[in-house]
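Asker: sharing a model prediction with you, sequence too.
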Amino acid sequence: MTGYDTAASADFFAASTTFFNGLVADLSADAAAMTHDQLEDLLQVRGRELLRLLLQDHLDLRAVREERALTGRRPVPADAGGVAHRMIETGHERCLASVVGPVTVRRAAFRASGRANLHPADARLNLPAGRHSHGLRKHAALEAVRGSFDDAVTAIRRCCGKVVAKRQVERLVIAAARDVEAFYEARVPLPCTAATLLVISCDGKGVPMRPEALRPATARAAAVKGGNTYRTRLAGGEKSGRKRMATVAAVYDAEPAMRRPHDVITFPGSGSGSATQNGPGRRRQGPKATGKWLTASVERSAGDVIADAFDQAAARDPEHRRRWVVLVDGDRHQLDLVGSQARRHQVDVHIVVDFIHLAEYVWKAAWSLHTPGDPAAETWVAIQLLAILSGRLEETLTELRRQARTAGLNPEQRKGIQTCVKYLTAKRDHLDYAGALAAGWPIATGIVEGACRHLVADRLNITGARWGLDGAEAVLKLRAVISNGHLEPYWAFHLQQEHHRVHQTRYQDGYQLAA
């Protein structure tokens, strides 16, 4: 490659050099009486302008170099239809909103009659289809998945200037998330030994949606309820008719960790915590999650999300050499979907119902036999839970029915016990906690429940939020990518995909992104 004269290139940075010299002069004289915070404000504003001028000067230099190169022999680009673009017009301009402010990109257009212009310089710079730079898009995505869109605009303007508006931020986030599924399809998980557990867990969380984004059944229910009863608040039960369920799934690895029932439950007052708390001392710890992978969707069905989780698990264990453990909360539809995916992948799965979820039903039974606030209820619950953990489920069911008969309960008081017995009976095939503890499996869905909180609730359920479907889906996908620790590799993949979509597909032989 022929080199360019260094002095001639330096002349193109005259504007940024002049501005820098002026800033140095001001810092040497006028700023002498400023406090340090005033100096920080000055440098933040004028420093950003200096960076913007440097970027603009560099782009101007590249434009001149391109025009000089066109005076000699050059290849003739052909579009995707094979039509050669032989006519050249220099001086075509486009605006680019960057992280340091707006700049103008000047480049040559290669033209052919009746065809859209080709701009090879755009491909070399990997410019986006719209006016916002990829750096600004990444910044907008990071801010928007952290807090509200209004807060994102404020944060962007604070460090980048007035380069984006609220509606634009939402569109940039949607565009930024478009390659998440393709990224994970192409990503190969790290292998584990055959002894390592492969754990799948799933759960759901409601997201408040705008009317047009509700699922058909929910929209019909909302229509039956009608509009807001009050002008200043929602009526009772009105919020439930305005939500769409987001499904969250987690896949992770865990080394087996054998435990005993008393490692999970201790009696109140024993000095090792309450009936459902881990206490200090000699308790054995449960299996630790590693290699955690999360996915979430409010647009796609629960079946699709669970299918993604099983696909991720299959990628980790294609030969089915590991033990697959599936943790669920006991929802019947969820169990059916898990069974369907297990058959599709032809793998044996061991389904375990979340123990914490089961404990809540035992507490319902306790309030049928104890007055509210009675300390004895906690001891009673601990006895029942220890029996279930020890493999004595049938004995527990018999005892619950016996106590319901002998306690002389009226129909209203019996509801708690009846609900508990019905639940334990329906889920008995997935309540082998004694076997799970002996094998070192996890028995609680804390991983996916935590994901429901930090992926969904912490962002999508903030006060006043009402979501469109595309925006909610994009935010969920990006929050999952960030939680998985894959933001940087995903963004590199996304930029490659953008270059292909925006530039390579326009040329007959493609147009490779420069290093």
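Answerer: Perfect, I can see it now. Numbering: from 1, shown residues only.

Asker: all contacts plus neighbour counts: C-alpha atoms, from now on.
Answerer: Noted.

Asker: tell me which helix or strand comes right after the strand or helix carrying residue 308.
Answerer: Using DSSP states H and E, residue 308 sits within helix 302-316. Counting by DSSP H and E, the next helix or strand C-terminal to helix 302-316 is strand 324-328.

Asker: adding another structure so you can compare the two:
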Amino acid sequence: MERYGTSDVPDPFACTMEGVKSLAARLSARETAELDHAAVEHLIEVDGREILRRFFQDHLDLRAVREEQHPPSEPVLGAAGEKRPYRERGHERQLTCLFGKVTVTRCPWRRRGRANVHPADAQLSLPRGRHSHGIKRLAVRARRRKATIHILIDFVHVAEYVWTAAHAFHRVGSEAAETFAAEKLTAILHGHAARITREMTTQAEKEQLTGSKREAVDTCVRYLTGHLARLRYHIALKNGWPIATGSVEGACRHLVGDRLDVTGAHWGLDSAEAVLKLRAVHANGDLDDYLTYHHTREHQRTYPDQRDYQLGA
């Protein structure tokens, strides 16, 4: 096997190693020594998982650099043995692993009128869907323990594929394209993804789509078909579960970032936790009720012998 030289590649793990040092510093800090075991465990779980995710991402990025620097010496062939003579760079796909989401960047080898071939996908044994084999093993173990894990694909990603298919049938920006996407996405939200794939295939055949337009539709159909078990949005909506990460990411940015991530701020764990709790109470419209409760409890702690106390307006 060819040995890769790394002298021309900057240390791919340097930033993540700084994260390791930062976690070690937090664990050595005086305020951390005052936490109970559950808080320390949570700190290591959250920060440690992010460090593991970054290590995985660094490794994938390193493989991407090596793939660009060292193309295969043998011709790249498709499933039918046809050569793929043209190489592009920087094609990405997402992978959800045990540590979170990572991005796999690889080189597609192309031939006009034929599907792209990604040698790196085979080398990594990437799954057809977005979830790693580790996630699948976790689901199997959960089933053995009679636990239920519900995995959903971010609805935004599904919408991207459906919109691409819509533009294969209708002009970009047209009302017809918007109607097509809205109808298909609404049906998917109601649990009819399998029916939508059949309808798209039938319509593509009826309109005799070819080339890139047919490929766009087929890609969407393959994506939906390969993830039917993870498109049960009707169950998620019935139970009040989120179906996209945008709301969570937006809440984190608004709740945490806008307050804590300001220039010159230095936070301890206790003070940051207290501020975030207050922001959450205020954002939920419960500040007045909380202050009433807080004042009542403070009075009860100060004057424990006084009963039937109610805070005056």
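Answerer: Perfect, thanks for sending it. Not measured: the values here are computed from a predicted model.

Asker: need the TM-score between these chains.
Answerer: The pair, once superposed, lands on a TM-score of 0.46 when counted by TM-score structural alignment, normalised by the length of the second structure; 154 aligned residues with a Cα RMSD of 2.4 Å.

Asker: who does the helix holding residue 308 of the first structure touch, helix- and strand-wise?
Answerer: Using 3 or more Cα pairs under 8 Å, 6 or more residues apart in numbering; DSSP states H and E as the contact criterion, the neighbours of helix 302-316 of the first structure among helices and strands are strand 197-208, strand 243-254, strand 289-297, helix 332-345.

Asker: which one of the ones you listed lies closest to residue 470 of the first structure?
Answerer: With Cα to Cα as the criterion, residue 470 of the first structure lies closest to strand 289-297 of these, at 10.5 Å.

Asker: can you point out the buried residues in the closest one?
Answerer: By neighbour count with 16 or more other Cα atoms under 10 Å, strand 289-297 of the first structure contains the buried residues 289, 293, 294, 295, 296, 297.

Asker: helix, strand, or coil at residue 88 of the first structure?
Answerer: What DSSP: H, G, I helix; E, B strand; the rest coil gives for residue 88 of the first structure is strand.

Asker: what do you get for residue 17 of the second structure?
Answerer: Under the three-state scheme (three-state DSSP), the conformation of residue 17 of the second structure reads as helix.

Asker: ok so residue 93 of the second structure is a helix residue?
Answerer: No. The assignment for residue 93 of the second structure by three-state DSSP gives strand, which leaves it out of any helix.

Asker: residues near it, how many?
Answerer: Under the neighbour criterion other Cα atoms under 10 Å, residue 93 of the second structure is assigned a count of 12.

Asker: cool, and residue 258 of the second structure?
Answerer: Residues contacting residue 258 of the second structure under the criterion other Cα under 10 Å number 10.

Asker: which helix or strand contains it?
Answerer: In this structure, residue 258 of the second structure is located in helix 258-260 according to DSSP H and E.

Asker: show me which positions of the helix or strand that that helix is followed by end up buried.
Answerer: Past helix 258-260 of the second structure, heading to the C-terminal end, the next element that is a helix or strand (DSSP H and E) is helix 269-283. By neighbour count with 16+ other Cα under 10 Å, helix 269-283 of the second structure contains the buried residues 275, 279, 281.

Asker: mind listing what the last one touches?
Answerer: Okay, so that is residue 281 of the second structure. Residues near residue 281 of the second structure by Cα atoms under 8 Å, 6 or more residues apart in numbering: 287, 290.

Asker: need the helices and strands packed on helix 302-316 of the first structure in CSV with distance to residue 219 of the first structure, can you?
Answerer: As requested, these are arranged in CSV below (distance: least, Cα to Cα, whole Å):
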stretch, distance to residue 219 of the first structure
strand 197-208, 12
strand 243-254, 9
strand 289-297, 19
helix 332-345, 21
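
Asker: for residue 439 of the first structure, which of these is the nearest?
Answerer: Residue 439 of the first structure lies closest to strand 197-208 among those, at 10.1 Å (Cα to Cα).

Asker: can you give me the angle that closest one makes with helix 332-345?
Answerer: Between the direction of strand 197-208 of the first structure and that of helix 332-345, the angle (axes from the mean of the first three to the mean of the last three Cα atoms, to 10 degrees) works out to 140 degrees.

Asker: past strand 197-208 of the first structure, which element shows up next along the chain?
Answerer: In N-to-C order, the element after strand 197-208 of the first structure by DSSP H and E is helix 216-225.

Asker: what's the angle between that following helix and strand 243-254?
Answerer: The directions of helix 216-225 of the first structure and strand 243-254 differ by 150 degrees, with the same axes, to 10 degrees as the criterion.

Asker: tell me the buried residues in the one helix or strand residue 358 of the first structure maps to?
Answerer: Of the helices and strands defined by DSSP H and E, residue 358 of the first structure is found in helix 355-369. Neighbour-count burial for helix 355-369 of the first structure, with 16+ other Cα under 10 Å as criterion, is recorded at 355, 358, 359, 361, 362, 363, 364, 365, 366, 367, 368, 369.
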